[in-house]
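# got a predicted structure plus its sequence, pasted below:
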Amino acid sequence: MTRAIPWLSSNSSTFPALSTALEEPNGLLAFGDDLTPQRIIQAYQQGIFPWFSDGEPVMWWSPNPRGIINISELKVNKTLQKVLNRETFTVTLNKNYNQVIELCADAPFRKENTWIVNPMISAYKTLHSQGSSHSIEVWYNEHLVGGLYGVAVNGYFSGESMFYRKSNASKVALVYLAQLLKSINIEFIDCQMLNPFLADMGCIEVSRQQFITQQIAAKAIIPPANFWQARPLTLD
């Protein structure tokens, strides 16, 4: 049995109920042509995110199950721990967001099928300028060699993408993000969908309902006013 997927235009005020998302492809909830920052934040507030490729309409997703990392269960293997102990890299917050998202889009392992297309890059750069999207940068000899970016709604952080140009650099970014969030009692990072890299770092799958329950708790946490200000980061 086929079912029509709703189309969201700029005049559409709400998303469909999450329970109406498809099982195959997992989590497809709606199509649309509205990728304004306002629409994107509205989506993240409900645990929805955009994901599409060049030549496609904007697609909105709420997968079930959902990939998350419980920060207390983040996995740091021996090799990564040695890298952290040696302080091989320096790490910053929101120092060069624009370069991070561009390098994520250009990461060689994505090949030609990246979803970080020009409309997404433009929209998320605007989100960053408005204080809703943030980056972690990993530096080696003053060169940007790894990082990640995502969207924050109060204490809820949804990771979007990461890149590395030196071994372990993206893992280092994730460790520093986890400590930053833990410092204000945020308990998990939304990874959206599980993949082998994230599984190695402790990502698990939970039901949509469990995810929404955890998201509601995270959104109730209000970070300090200066929490996302650009600055160097260190590990405890």
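Perfect, I can see it now. This one's a predicted model, so the numbers in the text were calculated from it and none came from an experiment. Numbers count the residues shown, from 1 in each chain.

# could you use CA atoms for every contact and neighbour count after this?
Will do.

# need the helices for the chain, in chain order.
Secondary structure of the chain, counting by DSSP state H: helices at 37-45, 78-86, 97-105, 118-129, 169-182, 196-200, 208-219.

# need the ones you listed in CSV with mean neighbour count and distance to S135, can you?
Formatted as CSV, the helices of the chain follow (neighbours: other CA atoms under 10 Å; distance: least, CA to CA, whole Å):
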stretch, mean neighbour count, distance to S135
helix 37-45, 18, 17
helix 78-86, 13, 19
helix 97-105, 21, 5
helix 118-129, 17, 9
helix 169-182, 22, 9
helix 196-200, 14, 18
helix 208-219, 16, 19
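
# would you turn these into a markdown table with distance to K111?
Converted to a markdown table, the helices of the chain look like this (distance: least, CA to CA, whole Å):
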| stretch | distance to K111 |
| --- | --- |
| helix 37-45 | 25 |
| helix 78-86 | 26 |
| helix 97-105 | 10 |
| helix 118-129 | 16 |
| helix 169-182 | 18 |
| helix 196-200 | 17 |
| helix 208-219 | 30 |
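
# wait, which of these is closest to P232?
Across the helices of the chain, P232 has its closest neighbour in helix 169-182 (10.7 Å, CA to CA).

# alright, now check it against this:
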Amino acid sequence: MQIFPPSEFIFPNPIEADPDGQGLICIGADLSPSTLFEAYSNGLFPWFSENDPICWWSPEPRCIIRPQDYQPSKSLIRTMKKMDYKITVNQAFETVIRACSLPRSYADDTWISEEIIQAYCEMAAAGYGYSIEVWANDTVVGGLYGLNIGRGCFGESMFSTQTDVSKMAFYTLMLIGRENQLPWIDCQLVNDHLLSLGACTLSRHEYLKSLQDVIKQPPIDWKKYQDSVFSSKTIAQNARLIE
């Protein structure tokens, strides 16, 4: 992994900067790799609309999911066995983030601007990004992406163009989390969809305390996953990636 020079920006302590617990910590800075590294290492992430100033957030409470607690639904397992999609890791990061940036049926716009896309692609190129892709023939039909610092795994967004394929990517991420003994995967903001997948919450204080421990631990070895093509059918039958 690339070692970034120190960021020129120093982020405020989220707890001291946001006594009312609204989550918006500060506004400004940039999206350079060193700034993103500094922000995520201190429990912040960017979230803002295109053409607006960069806003940095640390919500109270924080939404996380513990990989060891995740249980795929029976309907998902049936679909994975029936359709037998191909699943890869870190093979098409830019394809996934661009697909995640497209407007959804329930919204006309997206926060994933070209500026965000370029910034996170730089993080991925430096070894701090991950993506999981679900393929139908030669087309990516679903997936997710995020960042990884040490044992800290930060989920960003997911997409699907076919039924259940984003859930297949999510299940794959949960298996990677289990195999690497990740204490949690950061889901950032609470929503009903994440809660339906088994997510829960930590107080901001608990999250920040845990974060400082996990980011100092050895990083995930993504190489052992990204050289393989996994079968959704095999994953559904064995509930693991690495034999």
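Cool, the structure landed. Note that this is a predicted model, so its numbers are computed, not measured.

# would you mind reporting the TM-score between them?
The TM-score (TM-score structural alignment, normalised by the length of structure 1) is 0.88; 227 aligned residues with a CA RMSD of 2.1 Å.

# tell me which of the helices of structure 1 sits nearest to L22 of structure 1.
Relative to L22 of structure 1, the nearest member of those by CA to CA is helix 208-219, separated by 12.6 Å.

# and for stretch 153-164 of structure 1, what span of structure 2 is it aligned with?
Taken onto structure 2 by TM-score structural alignment, stretch 153-164 of structure 1 occupies residues 149-160 there.

# name the helices or strands packed onto the longest strand along structure 1?
For structure 1, the strand with the greatest residue count under DSSP state E is strand 143-153. When contacts are defined as 3 or more CA pairs under 8 Å, 6 or more residues apart in numbering; DSSP states H and E, strand 143-153 of structure 1 packs onto helix 37-45, helix 97-105, strand 133-140, strand 156-164, helix 169-182.

# who's in contact with the residue positioned nearest the centre of structure 2?
A centroid search over structure 2 (CA atoms, centre = their mean) returns G155, at 1.5 Å, as the residue closest to the centre. With contact set as CA atoms under 8 Å, 6 or more residues apart in numbering, G155 of structure 2 has these partners: 144-147, 185-188.

# and for the closest residue to L144 of structure 2 other than its chain neighbours, the neighbour number?
Spatial nearest neighbour of L144 of structure 2, excluding adjacent residues (CA to CA, 6 or more residues apart in numbering): M158 at 4.0 Å. For M158 of structure 2, the neighbour count with other CA atoms under 10 Å is 23.

# need the contact list for M158 of structure 2.
M158 of structure 2 makes contact with 96, 100, 142-145, 166 under the criterion CA under 8 Å, 6+ apart.

# picking up where we left off before, ChimeraX command to pick out the buried ones of the contacts of G155 of structure 2?
To isolate the buried subset of those in ChimeraX, counting by 16 or more other CA atoms under 10 Å, use the following:
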select :144,145,146,147,185,186,187,188
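
# across to structure 1, which of the contacts of G155 of structure 2 hold up?
Retained in structure 1: 144-147, 185-188, out of those (criterion both residues aligned by TM-score structural alignment, their matches' CA atoms under 8 Å).
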